[in-house]
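**Q** The following block contains a protein sequence and its predicted model.
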Amino acid sequence: MKVLLLEDDELVASLIEAVLTGLAADIHVHHAATLTAARHIWQRQGADLVLCDWNLPDGYGLDLVRTIRQSSEHTPVIIVSASSDRDNVKRALHLGVIDFIAKPFDVSTLHQRLLPVFERINAAELSDSPSLPLLDYWLEQALGAKLQLPGELGAETITPLLNQPAPLTPTELAARWKNETALVTRLLQLANNISLKRSGNAISRPADAISILGVAMSLNCAMAMALNSARGLSHPVLKQQAALYQAHAEQVAAIARAMALSIELDGASCHAAGLLCRCGELALLRTLQDYLDQGGKIDDHKIEDILKRWGPRYGNRLKIQWQLPIPLRELIGAVHVPPTQTTRKALLVMHLAGLRVSSRLHGPEAERLLRRAGLNPDKWLNKA
């Protein structure tokens, strides 16, 4: 399903997009920040659903609605705006707008308002659904769309944080979410979008990302992800593989942080990089689950081979999609590939942590790398 989202506030757009993509597995959101860009998207490819703001840098949301109605009378349109006075609502309804959601909105309320709209659209399309392509074509096509990670973050874990008498600090919130891979990457992505535009500085530490976004917005992002109805994996083999990859990433993160702190390096960045070191495989597992949910078939015995072939490509795509800063990308890559810049101790630390978790940190070469990084071989070498 194609959704056109017209919203000039980047953080609000990201929040709405998180809610949208959580409603179903086959949703592709095309975001425009200006009326001109939204018109171009509509004229080029149309949409099954349109959400638009009212006031925009180059016009009004109703101008887009008028463009849509020239070629489609039935495409559902929802206005999401702070301009919710009676006259504006009347004009929107006159042009066939099906709902009007006022800002600022509650994430849970937005989810509840959008859910029946998606159910109606899906019911209308069910009788005319095309046959699924072959798996390799599906995986290739998914690389061009917005990839997501599976996650088990529940709304019940976020709701108490919204109502605490004393708000949590960014450091406290980062500590609570230190092993929530999907959420950490989302917060880093949003914060870097802001930080790179403001100062040109890249963010690698989750606590810094929360500081830039603010605790309230970070909690809203977490709630949007928690409401993702398609967040989990139901296929037993995929679920088992995801648990293994997640456990591996958490172990790499913990060991990399401990190694880094022992030689006075930035432990938080190394921990974040370790947590993301299996993001490609996790996103691939989510895409395979989507394929199964759409009626596709996958041979369980071939899943491991699929992960080996496609996992690195999905990982590289995510680094670009998330706009991760170059230093953080290099730390993630060093887990899997020996760093050529052996003078950068942080890269050595990431590679050594990956070797240790895989029980491959032994022998003279491993001892040499540990000493080069300034680490004590007696403490870190894998025991025979």
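**A** Received it, and whenever you're ready, just let me know what you need.

**Q** switch to C-alpha atoms for all contacts and neighbour counts from now on
**A** Will do.

**Q** Show me the strands in the protein, by range?
**A** Using DSSP state E, the strands of the chain run over 2-6, 28-32, 49-52, 55-56, 59-60, 77-81, 99-102.

**Q** what packs against the third one?
**A** The criterion is 3 or more C-alpha pairs under 8 Å, 6 or more residues apart in numbering; DSSP states H and E, and the helices and strands that strand 49-52 contacts are strand 2-6, strand 77-81.

**Q** Could you list the residues in contact with the last one?
**A** In other words, strand 77-81. 49-55, 61, 65, 92, 96-103 (C-alpha atoms under 8 Å, 6 or more residues apart in numbering).

**Q** Report the distance from that strand to the chain centre.
**A** Relative to its parent chain, strand 77-81 has a centroid offset of 24 Å by C-alpha atoms, centre = their mean, to the nearest Å.

**Q** also this one, for the comparison:
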Amino acid sequence: MTKDFKAAPRIVIAAQDPWTRALLGQLLGNVRCDAQLLQFADGSSALEACRKRLPDLVIAEWALPGLNGLDFLGEIRRLQRKPPLPFILMTDRTDSASVREVLPLAPTMYLVHPFNMDKLQQRLRDLLLAPGQEVFCELPSLAPEQSLDAFLEGRRNLSDGAPLLDEVKDALSLALDPNELDLDVLEQRFIRDPQINARLIAAANSAAQHMGRPCQTLGQALPRLGVAHSINLVMGMALQRSTSLEDPRLAEQAAHFWGLSQRTADYARQLAEEQGIDAERCYCAGLLHSIGDLALLRCLQNWLLASGTLEDEAIVKALRKFGAGFGSALRARWRLPLELRELIAATYLLTGVYGRESLVMNLAAQMARWPDEQPLKDLAASKAAQQLNVNERKLQSMMPARVVAAPEPVGETQTS
């Protein structure tokens, strides 16, 4: 069924998990950037909205609280609209009994996790665009005389986070078959990407997934989300705007912060293992500690796409001024566990009462930043190294290839 919409189509999304709603919103925005999206976490609220005014399309999960997606579809069919209202039912059920239960209600699409993004987007185009119809939406423009500082202040609490590593995007360009992947394979593919680690941990701790203690590592988050849901969330990130940094100056800075994050994470894991504490949690904190700087670079890419100008010096100044705030805002908005955020904060400063994990994070961050020309005996004299009994010889054995990292001297003091 196709329709030549004269006005923006009205689309209802019903999914318990906010990250799934965000993914669907991104997909729909790629097809119809002018669409009016109404998002609900339960079937009853979504049905009530449909009864007040029928939308042009419904996308709903089967596993909704209250009124489930199948019953929601049944209620929509009882409205007896001609032609039937397009309704996409999402599920992880592939058994024949479930399929037979659904068939009499004739969903427009029976969508099984993980989605085939290309097929889903093509189906959405068929439903929301007439043959040959195109819809163009202008990129958000800058306000008259808007300064870069004002733009970044406005984006700090709305940032989408960091860009993705190229190696992750390359892996996602392959047809990922969930039947051939397991959680260990996913962890190996995603373990180095700060954005994916943070977003999957946040998704695993959302109300829809919450159970027991909070997840603080990718290894804890993946089993809670499952292979299919994890792949969908990562593919949704890959579809977002500015996941690649096209400006070479921004890409160079991002490479520095990716490298800094990975070195900090690796040192943190090694130190934690030797101290007999949670190595994977320390690794994750090290990996995420520069996510604010990376998110800031992504926003600078958006500034350029909105026709802003960007001098080299302005990039360095923006990182110094806004990197910390972007990181704090992201970690709070994504509701990363407080314990993890405290470890991230320890990479910059030791305050109050601190334990061995905080000392490990602080020393790991110093090691990752330590200049080649500065003697390691000075690092061994630091508070963290002394309290962990890490001497100069030990540091030398752990730091065989020492790096002067930054393309520009970028300073930053972050909080959790």
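**A** Alright, I've got the coordinates. Fair warning: this is a prediction, and the values are worked out from it, not measured in the lab.

**Q** Quick TM-score on the pair, please.
**A** Once superposed, chain against chain, the TM-score is 0.76 (TM-score structural alignment, normalised by the length of the first structure); 348 aligned residues with a C-alpha RMSD of 3.8 Å.

**Q** Mind checking which of the contacts of strand 77-81 of the first structure are buried?
**A** 49-55, 61, 65, 92, 96-97, 99-102 (16 or more other C-alpha atoms under 10 Å).

**Q** which of these lies closest to Lys379 of the first structure?
**A** Using C-alpha to C-alpha, Leu51 comes nearest to Lys379 of the first structure of these, at 56.0 Å.

**Q** what's the counterpart of Leu305 of the second structure in the first structure?
**A** Aligned counterpart of Leu305 of the second structure in the first structure: Asp293 (TM-score structural alignment).

**Q** From Ala25 of the first structure, how far out is that match?
**A** As judged by C-alpha to C-alpha, to the nearest Å, Asp293 of the first structure and Ala25 of the first structure stand 8 Å apart.

**Q** Give me the more crowded residue out of the two.
**A** Using other C-alpha atoms under 10 Å, the more surrounded residue of Asp293 of the first structure and Ala25 is Ala25, with 21 against 15.

**Q** so where in the second structure does the lengthiest helix in the first structure end up aligned?
**A** Counting residues, the longest helix found in the first structure (DSSP state H) is helix 236-262. Aligning helix 236-262 of the first structure against the second structure (TM-score structural alignment) gives residues 248-274.

**Q** Would you mark the buried spots in the matching stretch?
**A** 250-251, 253-272.

**Q** mean shift between that stretch and the first structure?
**A** Stretch 248-274 of the second structure, aligned to the first structure and superposed, deviates on average by 0.7 Å (mean C-alpha distance after the TM-score superposition for the first structure).

**Q** how distant is the longest helix of the first structure from the center of its chain?
**A** Using C-alpha atoms, centre = their mean, the offset of helix 236-262 of the first structure from its chain centre is 18 Å.

**Q** That helix - contacts with which helices or strands?
**A** helix 267-275, helix 279-293, helix 345-357.

**Q** redo that, cut-off 10 Å
**A** Packing contacts for helix 236-262 of the first structure, counted by 3 or more C-alpha pairs under 10 Å, 6 or more residues apart in numbering; DSSP states H and E, involve helix 181-198, helix 267-275, helix 279-293, helix 303-321, helix 326-336, helix 345-357, helix 364-373.

**Q** tell me the most buried of those helices?
**A** Of all these, helix 267-275 carries the top mean neighbour count, a mean of 27, counting by mean count of other C-alpha atoms under 10 Å.

**Q** and that one, how far from the second structure on average?
**A** Mean deviation for helix 267-275 of the first structure: 0.7 Å (mean C-alpha distance after the TM-score superposition for the first structure).

**Q** what sits against the match of Leu305 of the second structure?
**A** 25-26, 230, 234-235, 287 (C-alpha atoms under 10 Å, 6 or more residues apart in numbering).

**Q** Quick check: the farthest pair among these?
**A** Longest span within these, C-alpha to C-alpha: Asp26 and His235, 17.4 Å.

**Q** can I get the strands of the first structure in a markdown table with distance to Met223 of the first structure?
**A** Shown next, in a markdown table, are those (distance: least, C-alpha to C-alpha, whole Å):
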| stretch | distance to Met223 of the first structure |
| --- | --- |
| strand 2-6 | 20 |
| strand 28-32 | 19 |
| strand 49-52 | 20 |
| strand 55-56 | 26 |
| strand 59-60 | 29 |
| strand 77-81 | 19 |
| strand 99-102 | 18 |
